[in-house]
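Q: Got a predicted structure here, sequence first:
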Amino acid sequence: MGIAVVLFAIYFLNVFLGAVAGNQILKDVFEMLVLAASTLFFVIAILKSEAAAKKSKN
């Protein structure tokens, strides 16, 4: 989950700087890749969490 949070923070910082200061750190393609990686790590963390909860419940 930590990797997903860090990647999303990078994405958010890039969008925020683009909106406020008008300069982006990442280009569009890299921004998309960071968001996709963040989403992927988030989904993996949630699935692992659900599997652990299901295993401990049984």
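A: On my side now, so go ahead.
Q: Every contact and neighbour count from this point should use C-alpha atoms.
A: Noted.
Q: Buried residues of the top helix by length along the chain, list them for me.
A: Looking across the chain with DSSP state H, the single longest helix is helix 28-57. Applying a neighbour-count criterion of 16 or more other CA atoms under 10 Å, one finds Glu31, Val34, Leu35, Ala37, Ser38, Thr39, Phe41, Phe42, Ala45 buried in helix 28-57.
Q: another one to put next to it:
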Amino acid sequence: MLLALALLLFAIFGSNVILGSMGMGGFLGDVSEMLILLAASIIFVAAILKKEAAEKQSNKQQR
């Protein structure tokens, strides 16, 4: 769930960058673009930490 949200936010960021590089003008401003990328990064890290904690818990239960 968190990874899907991070992917969606990164896709929004990426599409804005692509549109801007093609000269069509991006739909996000500079600050909005930065906040979208920051949110995508934070959610991605949260997803990785959650997955790591679940793996650690499953390893602990196997012992």
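A: Ah, there it is. Nothing here was measured: the structure is a model prediction, and the numbers come from that model.
Q: Got a TM-score for the two of them?
A: With the length set by TM-score structural alignment, normalised by the length of the first structure, the two chains reach a TM-score of 0.95; 58 aligned residues with a CA RMSD of 0.8 Å.
Q: right, and Ala6 of the second structure touches Ser41 too?
A: Yes - using CA atoms under 8 Å, Ala6 of the second structure makes contact with Ser41 at a distance of 7.1 Å.
Q: What residue in the second structure is paired with Ile44 of the first structure?
A: Using TM-score structural alignment, the partner of Ile44 of the first structure in the second structure is Ala46.
Q: List the contacts of that match.
A: Leu2 (CA atoms under 8 Å, 6 or more residues apart in numbering).
Q: roughly how far apart are it and Gln57 of the second structure?
A: 16 Å (CA to CA, to the nearest Å).
Q: average distance between the longest helix of the first structure and the second structure?
A: Helix 28-57 of the first structure differs from its equivalent in the second structure by a mean of 0.3 Å after superposition (mean CA distance after the TM-score superposition for the first structure).
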